[in-house]
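Predicted model and sequence follow; I will ask about them next.
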Amino acid sequence: MLEELMATLADPLDRLLGKKTADALDEAFEIRTVEDLLRHYPHRYASAGKELAEKEPPEGEHITIIARVASAAVVKMKNRPGQMLRVSLATDSQTVDVTFFNPQKVRHVIKPGVRAMFSGTVKYFRGKWSLTHPSYLILPEPRVGEEDSVVPLASIKGAGDLAGLARANQDPGAELDLSVFDRALIPLYPATREVESWTIMRCVRQVLDQLDPIEEPLPAETRAEHGFIGLDEALRTVHLPDTKEDIERSQDRLRFDEALSLQLVLAMRRHDNSERVAPACAPVAGGIADQFEEMLPFTLTEGQQAVAEEISSDLARPHPMSRLLQGEVGSGKTIVALRAMLQVVDAGYQCALLAPTEVLANQHARSLRKMMGPLAAGGELGSAEHSTRIALLTGSLPVAAKRAALLEAVTGDAGIVIGTHALIQDNVEFFNLGMVVVDEQHRFGVEQRDQLRSRAREGLSPHLLVMTATPIPRTIAMTVLGDLEVSTLRELPRGRTPIKSSVVPAKQKPQWVDRAWERIREDVAAGRQAYVVCSRIGDGEQGAGEDQFTEEKQPETKSAVDVFEELSSGPLADLRVGLLHGRLPSDEKDVVMSAFNVGDIDVLVCTTVVEVGVDVPNATVMVIVDAERFGVSQLHQLRGRVGRGKHQGLCILVTGSNPGGPAYERLSAVAATNDGFELAQLDLATRREGDILGAAQSGTTSNLRLLSLMAHGDILESAREFAQGIVDSDPSLEDHPALASMVTAALDSDRIEYLEKS
C-alpha cells in the first residue's frame, strides 16, 4: 500500500493515490488536487438496496444504480447465434432490465437475491430504458455489529470497467473498505466509462482518511448568522452523510461557498474598475450631442431619457463606466448609445462600436449616418458646424477603403469607428479612444473585448457600454455580469404595435403553411416586406439549435437554399425573393441587405444572420421554418425584426414537432408573450444552466456544481453583500488569506482568468 501521508487541499493527487489513478481522474474530469476531488460532489445518494436516481434518465447517459437482482435467466438470442443473460433489477420505484452477452462469465455471480452496484449507458427500446453489459460490483449485505469490512481487492466480485477498482491500485495486498456500502446513504458520483462512481468513491475515502483539518474561511459570526456548519465538516459530510439532513446542511454551506467565490471575484473587479482612470466626458452645451437631439423627429420615451441620463452621469466621471444596457427588441437602445457616443466625441475622444457580424456592422453604419445626417459628414461640403465622421472597418473591405478607415481612426477624424472583430486587430490604432460600445456582448470573448479596451492612451481606460436585446434574468446579472451596472429599457417607442405570433404544426396542418405564404403575398401586395428564416444554409450542416433540445426525435430540416428555390418557383414565384446567409461573400451580403432595405426585395429568405440589429421598418411578416430548432431567446430576437414601423408585425413559427410535446409547448410559450424578461426566465428553465453561463462567460462548462441560478437567488444576494463588505475593507484580501483561497476553490483557473480580464 501507499505510505500513509497527511494531506492538504492543495496537494496533487498523484502523491496520495498513485500516478495511474491520478492521471485517470485528470483525463476524465481535470481533477488534479485534493480540493478538486473533494469538490467533485456526489450528484445523488442511494440507500441500502434502493435506487434514488431519476425514473427516466436521458438516452445515452452513463449512470450508476444500486439494486437487488429480482431474476436472472440465460436465454437464446433472437437474431444471431448465442446466449445472453437477461436480468431484472428491483428498485424502490421500478424494475430495470439489464442484459449481459457473455452469460457463462457472469451467471454464477449475478444471481437472484444478490445486491449489487451497476454502471452503464442508458438505452431506450419501446419506451423503456435498460442497461446493456454494464460493469458491476457485488455488494455485501448490510451488517449489524460487524466492524471489520476491509477485504482484499483480489476477492472483490465484479467485472467490466469495475475491474479498474482492483487494478487502480496494483500493490500486493491492497485492500478495499466495503463498509461504505453498509451506510444508510451511499454516494453516487458523476462518472464516465473510464472512471466509474465507485473508483471516485474509493479515492475520496482514501483522501479523507489522510486529510488535515481544513482552515475555515468564513468568520464565526457569518456562520452563525446563516446557520452554516464549518467547511471541514461540510467537505467530509457531503461525501459520507448519515442522514438526509447531513446532506442538506453540507450542501447549504458548500453552495454558499460557490456563490461567495464568484461574488468575491466580481467585487474585486468592481473595486479595480473604480481605481482606474477614464476620460471625464462632461456634456458640452451646444455640441454635437445637443444638435443631434434637436434634429430628432420624435421625443425619446421616458425610459430612454432616464437611461440616457444615467449613462451621461457615468461618462462625466473620471472613472470608467461599466454599464449593461438591456432592453426589449425594438426598445431603442441604439439611439441611447449614439447619444452617449456623441457626448464622448464632444469631449474630444473617439468611440468604437463593436458588432458581432458584418451585416450588423454595415447596418449600424447606415442607420447612424442616416440619424445624424450632416452631423456625420465632418470635413465634407455641407457638413454641420459641429460634426464628426463615422468610419466602418470590417475584414472584407477593399484595401483602399480599409486604409481610409484605418487613417480616419488613427488621425481622430472619425469620432465613431464601427466594426467587427477587425477592430481589435493589432494594426488598428485610435487617436484618442474614450469609449467602447459592444453590441450583443454574449457574442464576443472577453479577450477580444479586453484587446479593444487596451487601445486607449497610456494610463486611461475607456468607458464601456455593453448592449443586449436578450434580457438577462436577475440572478444571471448578479453573477455573469455582476461587475456591470444595469440599465433596462422596457417600453417600446411610441406608435410601435406589439408583434403577434402563432405556431403552425406543419405535419398536422399543411394548409396552415400554405396560408402563411398567402399572408406574405397579401402584405407584399399592400407594399410591405417579409422574412423567411431557416435553421441552416444547405446540405451537411446542423440546424441552429439542433444540439440544444433533444427531447424529441427531430424531423428533417429545410435549408435556406432549398426554401429559396421552392418559394421562388412556387407560391411566391411572382414576387422578388432574395437569399441571405453567412456563406455569401461579404460584398454580396451587403448588396442583398441594401436591396431589402430600400424595398427592391419583397421577401428575404435567410438564416440567423438577421438575428440582431437589422432594422427594416417596412418588414411586417416573418415565417420561421423548423422553429423548434431555435432557442427561446433566439426566436424572440428574430421576430423583433418585424413590426418595427407603423404596421402590425406577425411572426409565424412553423414546426415539425408534435402538438403536446416539449418542443411545441416551448414554441407556444414564446408565441404567448412578447415580454423578453419572462422569456429569459423560460430560457433559463429550459436550458442547462451551464450552457447559459458558458455562453455568457468563458465558454467552458459551468463549475457551479450545487448552486442553481434559478433556485438560489437569495444565496447569491447574501454572498454578494458579504463579498462587497469584505472587499471594501480589504480589496486584495491580504487580511483574509482563507477567503483569498476561496476565490479559486469552486471555480477553475481559466474562469478566474476570464473574470479578471473582463
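On my side now, so go ahead. Just so it is clear, the model here is predicted, and its values are computed rather than measured. Residues are numbered from 1 along each chain as shown.

From here on, just use CA atoms for contacts and neighbour counts.
Will do.

all helices of the stretch 51-200 of the chain, in order?
Ranges of helices in the stretch 51-200 of the chain, per DSSP state H, counting those that start in this stretch, are 103-106, 163-167, 197-210.

now those helices as JSON lines including distance to Glu146 and mean neighbour count?
Formatted as JSON lines, those follow (distance: least, CA to CA, whole Å; neighbours: other CA atoms under 10 Å):
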{"stretch": "helix 103-106", "distance to Glu146": "29", "mean neighbour count": "15"}
{"stretch": "helix 163-167", "distance to Glu146": "23", "mean neighbour count": "19"}
{"stretch": "helix 197-210", "distance to Glu146": "19", "mean neighbour count": "19"}
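
want to compare, so here's the second one:
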Amino acid sequence: MKKKLAKIGLHTEADLLLHLPLRYEDETRIVTLGRGPWADAVQVEVIVRSAEIQMRPRRQLVVHATDASGSEHELTLRFFSFYPNQQAVFAPGAKIRAFGEVRHGFFGLEMVHPRFHAVAEDEPLPEGLTPIYPTTAGVSNNALRKLIGNALKYGDLADTLSEALRAQFELPEFARCLRFLHAPPAGTPQLPLENRGHPAWRRMKFDEVLAQQLSLRRAYLARREQGAPVLQAEGLLAGRLLAQLPFGLTGAQRRAVEEILRDLAAPHPMQRLLQGDVGAGKTIVAALAACQAIEAGWQAAFMAPTEILAEQHYLKLRAWLEPLGVRVAWLSGSLKSKAKREQLAATAAEAQLVVGTHALIQDGVDFAKLGLAIVDEQHRFGVAQRLALRNKGNNPHQLMMSATPIPRTLAMSYYADLDVTVLDELPPGRTPIRTRLVADSRRDDVVAFVRKLVAEGRQAYWVCPLIEESETLQLQTAEETYAQLLADLPELTVGLVHGRLKAAEKQAVMAAFAAGEIQVLVATTVIEVGVDVPNASLMVIEHAERFGLSQLHQLRGRVGRGQYESSCVLIYAGPLGEIARQRLKIIFEHTDGFEIARQDLQLRGPGEFVGSRQSGVPLLRYADLEADADLIEAARELAENLLRDDLAAAERHLRRWLGTREELLKS
C-alpha cells in the first residue's frame, strides 16, 4: 500500500491532510425509483430479486431489483467488469444501496456500474457529503477516507498563520477549513465546493500559493548571499559595438541593458530572465551584456537548444564582435575531431565568447574564466542543464532569454525566484503580418500564391510537423511536401531542411536560403526561432491544427522582418477538435505575443506551459493562476514579510505544504 500511495504523492500524514477531494457525492438521502426525472447521480435502496451472469451481447453481471420503499418500480444493475464472488453479494432478498446515474434502458430503469454496498440492519445514512479523492489503481476511495479520517483525528492541524494575519487577509481557520472540505455537512451546496469558490477553498489556495512563494523567494535570497564575479567596465567595447550597428536601440532595449549591466557589476550572481516577443531584439541586449563581461576580463558563454539556432547566434555575434577584436569560439556536437579539439583549446584559453549547443555543458569542456552564462530559449533546458553551465565557472552571472512571453500571473508564481526584464517594444521597421486560415482542400490556391509572391522577388517558408510518414499521425510530411512542391513549382528553386540532416547540410541549405538562392524552403520546426531572412515574406504552416500556440506564433515571427508586406497561411485539416479550433482562432485574431501567451496559459495550464522549468518548482494543485491572481499578489507580499520578520513561521508553513520534498531552486 505504501508504494501505491507514493504514486499519488502521499508519503506523510501531512500529505494525507492536504489530499483534498475532486468532487462530492450526496449519499445523505435515498431517492425512490418513482421519483424521476433522472438528471444527476443519486442513491437508491433496493431489494435484490435475482442476479445472473449473461454472455450476450457481452459478458455482464445483471441484477434485477425492486424499490425497497415497497413500490412496484424495478431497477436493473449492470456490471461489465466484476469479480466472481461479487454475484454472492446480490443474493435474492439482499438490501443494497447503489449510487450512480439512473437511465431509461431497453428493459426499463437501469444503473451501469454503480457504486454499491450491502445494507446492514438499521444502517444510518451518512451525515455529510461523500468525498471522492484522486487515487490510483489498488487504492480505493474507502481506504483513502479511512486514512484521511485518522489523519484528521491525530494529525497536526495547528494554524501556521497568526490570528492577526488571518484577519488581515480575511481567511478562516485552517483546521476548520480542512475538516469542512474533507467532510462537508449534509445540505452543503456542491457547486461552490466543486468549482473551488467556497471560503474554505480560498484558505487552502492561499496557503498553497504562500508555500510556493516562500520556497522561491528563499531560493532567491539564498543566491543573493553567494559571491560572484564583479563584471564592471567603462562600456568602451559596448560603445564600439553600438557605433557600428545599422540600427539604434529601442527604449525597452536600453532599459534592459541598464538593468543587466547593473546586475553584472554587483558582487552576487545575477539570475535574470529577459523575455520579449518575437523580433523584440533580445540578441543585441545579450551581446551588450557579453561585452561588459569581456571588457571586465571574463568570458561569456551563449547556449541555445538547437544547432540551427545556436549557429545563427554564432554567425551574428561573430559578425558583430570579431571586427572589434573579440575572439569567438563555436562548440556543437557535429564538429569533427580536429575542429572540436581546436575549439575546446580556445575555450580553455583565449576565447572571450563561446557560442554553442548542449555541447557547452559536456565533460571535457573547460572555460578559462567564465563570468556570464547566457541561455537562449531557456524553457527548453532543464534545471540540471542550466546548472551544469553555471558550474563551468565560479558562480557566474546568468541571463536567460525567452521569446515565449510569460503571462504576468505565471511570472509571479513560477518565476518568482528570478528578476524579470520585459522587452515590450518592437524595433521600428517590423511590418504587420497578415494571418490567413485555409482548409487543406485549397492547397492549390496556396501554391499559386507562393508562385505569385516569388515572381515579385520574395521568398517563402513552408513548414510541416513531421519528417516522414507516421501511421498514427497521417500528416503531410516535409519530404512529401518537398517532392510535391518540386512538381508543382518546377520553375522555382525549392530547398529542404529538417533535424535529421547532417549539420553541414543544414548549414548549406540555410545559407543558400539567406542568400536568396533558394526561393521556397520546406522545413520542420527547426526554423522556429532565430532564423532571420528579411526577404522572406510568406510563412505557410502545414497542419496548423497540430501545432501549439507558442510554436505558431514563433513560426509566424520568421516573416515580417523586412520592408515587404508579409503573410502567414495556416493550412488546417478537418474536422477540428475544440482545442485546435480555439488555438487557430486565437492565433488568427491576435498578434500580441503576451495576449497569445495569456490565452495559451488558460488552454494548457501552467504545468505544460513552463515545461522543464517545473523541476524543483512547487506545483500549484488548487490555485488557478487567472482566477486567483489576487491571492498570488497577497501571498507574494506576505512571503517577503515572513522571511524578513518571522522565519520560524515561514519554516512551519513550508514544512506543512512541501515537507521533506522541498527543492530549493539552484538554476
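Looks like it arrived, so ask away. These numbers were taken from a predicted model, which means no experiment stands behind them.

Looking at the first structure, which strand is longest?
Under DSSP state E, the strand in the first structure containing the largest number of residues is strand 62-76.

coming back round to it: export the helices of the stretch 51-200 of the first structure to JSON lines and tack on distance to Gly661 of the first structure?
Formatted as JSON lines, these follow (distance: least, CA to CA, whole Å):
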{"stretch": "helix 103-106", "distance to Gly661 of the first structure": "40"}
{"stretch": "helix 163-167", "distance to Gly661 of the first structure": "41"}
{"stretch": "helix 197-210", "distance to Gly661 of the first structure": "33"}
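
for these, which one sits closest to Ala22 of the first structure?
helix 197-210 (9.4 Å; CA to CA).

Surely Ser387 of the first structure touches Ile288?
Yes. Between Ser387 of the first structure and Ile288 there is a contact under CA atoms under 8 Å: 6.3 Å.

Nearest to Leu465 of the first structure among the helices of the stretch 51-200 of the first structure would be which one?
Ranking the helices of the stretch 51-200 of the first structure by distance to Leu465 of the first structure, with CA to CA as the measure, places helix 197-210 first at 45.5 Å.

just the angle between the closest one and strand 62-76, please?
140 degrees (axes from the mean of the first three to the mean of the last three CA atoms, to 10 degrees).

Tell me the residues of the second structure aligned with whichever helix or strand comes after helix 197-210 of the first structure.
The first helix or strand that comes after helix 197-210 of the first structure along the chain, using DSSP states H and E, is helix 220-226. Mapped onto the second structure using TM-score structural alignment, helix 220-226 of the first structure covers residues 163-169.

Any buried residues in the matching stretch, and which?
Buried residues in stretch 163-169 of the second structure, counted by 16 or more other CA atoms under 10 Å: Arg166.

on that earlier part again, overlap in contacts of Ser387 and Ile288 of the first structure?
With contacts defined as CA atoms under 8 Å, 6 or more residues apart in numbering, the residues shared by Ser387 of the first structure and Ile288 are Leu375.

got a list of what the residue nearest to Gly49 of the first structure when sequence neighbours are not counted touches?
Spatial nearest neighbour of Gly49 of the first structure, excluding adjacent residues (CA to CA, 6 or more residues apart in numbering): Ala67 at 5.0 Å. Residues near Ala67 of the first structure by CA under 8 Å, 6+ apart: Gly49, Lys50, Glu51, Leu89, Ala90, Thr91, Arg115, Ala116, Met117, Phe118.

can I get those in CSV with distance to Arg403 of the first structure and neighbour count?
Shown next, in CSV, are those (distance: CA to CA, whole Å; neighbours: other CA atoms under 10 Å):
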residue, distance to Arg403 of the first structure, neighbour count
Gly49, 73, 23
Lys50, 71, 19
Glu51, 67, 23
Leu89, 72, 23
Ala90, 73, 21
Thr91, 71, 19
Arg115, 75, 24
Ala116, 71, 22
Met117, 68, 22
Phe118, 66, 23
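
Ala671 of the first structure: which of those is nearest?
Ranked by distance to Ala671 of the first structure (CA to CA), these are led by Glu51 at 39.9 Å.

so how far is Pro187 of the first structure from the closest one?
Distance of Glu51 of the first structure to Pro187 of the first structure, computed by CA to CA, to the nearest Å: 11 Å.

same check, this time on Pro493 of the first structure
Distance of Pro493 of the first structure to Pro187 of the first structure, computed by CA to CA: 55 Å.

more crowded one of these two?
Pro187 (22 against 18; other CA atoms under 10 Å).

Tell me the counterpart of that one in the second structure.
Checking TM-score structural alignment: Pro187 of the first structure goes with Pro131.

What's the match for Lys712 of the first structure in the second structure?
Let me fix one detail, which is that residue 712 of the first structure is His and not Lys. By TM-score structural alignment, His712 of the first structure lines up with Asp628.

Matching Thr334 of the first structure against the second structure, which residue comes up?
Using TM-score structural alignment, the partner of Thr334 of the first structure in the second structure is Thr283.

Toward the C-terminus from the helix or strand hosting that match, list the very next helix or strand.
Assessed by DSSP H and E, Thr283 of the second structure sits inside helix 282-295. Moving toward the C-terminus from helix 282-295 of the second structure, the next helix or strand (DSSP H and E) is strand 299-303.

tell me what that next one is packed against?
helix 282-295, strand 353-356, strand 370-375 (3 or more CA pairs under 8 Å, 6 or more residues apart in numbering; DSSP states H and E).
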